[in-house]
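Colleague: A structural model of the following input is requested.
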Amino acid sequence: DSDKAISTKSLKHKEATLKGCPAKDTNLNSIKN
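Modeller: Next comes the predicted model:
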């Protein structure tokens, strides 16, 4: 389940980056780091 959650976050991260959402992008980067 954890792997699926990470994959989902990665997909959302890519979508946010493509759409140009700095707020979500920064938040997900903080979680990864």
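Colleague: going forward, measure contacts between C-alpha atoms and count neighbours the same way
Modeller: Noted.
Colleague: what helix or strand is E15 on?
Modeller: helix 2-19 (DSSP states H and E).
Colleague: How much space separates K19 from D25?
Modeller: For K19, the distance to D25 (CA to CA, to the nearest Å) stands at 10 Å.
Colleague: In terms of packing, which of the two has more residues around it?
Modeller: When neighbours are counted by other CA atoms under 10 Å, D25 comes out ahead of the other of K19 and D25, with 17 against 9.
Colleague: what about that one, which helix or strand?
Modeller: Here D25, judged by DSSP H and E, is contained in helix 22-32.
Colleague: show me the contacts for the nearest residue to P22 once chain neighbours are set aside.
Modeller: Distances taken as CA to CA, 6 or more residues apart in numbering place A16 nearest to P22, at 7.7 Å, with adjacent residues excluded. Going by CA atoms under 8 Å, 6 or more residues apart in numbering, A16 touches 22, 24-25.
Colleague: structure for this one too, so we can compare:
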Amino acid sequence: MEITSNISFISIMLKETQKYNAVVISATWYSYN
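Modeller: From the prediction side, this is the model:
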């Protein structure tokens, strides 16, 4: 159970990180163009 919950937590964190990265990349792109 511990391993499964860790995998779920990591996958959620990765999804949130991807959303954050998309926002940062968009903001950076707009600021340079």
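Colleague: still on that earlier bit, how about the contacts of A16 of the first structure in a markdown table, adding distance to K32 of the first structure?
Modeller: Listed next are the contacts of A16 of the first structure as a markdown table, based on distance: CA to CA, whole Å:
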| residue | distance to K32 of the first structure |
| --- | --- |
| P22 | 15 |
| K24 | 12 |
| D25 | 11 |
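Colleague: so how far does the helix holding E15 of the first structure sit from its counterpart in the second structure?
Modeller: Here the mean offset of helix 2-19 of the first structure against the second structure after fitting is 0.2 Å, by mean CA distance after the TM-score superposition for the first structure.
Colleague: Quick check: buried residues in that helix?
Modeller: 13, 16 (16 or more other CA atoms under 10 Å).
Colleague: measure C21 of the first structure to K12 of the first structure for me?
Modeller: 11 Å.
Colleague: Quick check: closest non-adjacent residue to the most centrally placed residue in the first structure.
Modeller: By CA atoms, centre = their mean, the first structure has its centre lying nearest to H13, at 2.7 Å. Of all residues not flanking H13 of the first structure in the chain, D25 sits nearest, at 6.1 Å (CA to CA, 6+ apart).
Colleague: The one you found against T17, yeah?
Modeller: Yes: here D25 of the first structure lies in contact with T17, judged by CA atoms under 8 Å, at a distance of 6.3 Å.
Colleague: Distance check, the residue lying farthest from the centre of the first structure against K32 of the first structure.
Modeller: No residue in the first structure has its C-alpha farther from the mean C-alpha position than D1, which lies at 16.6 Å (CA atoms, centre = their mean). Counting by CA to CA, the separation of D1 of the first structure from K32 of the first structure is 17 Å.
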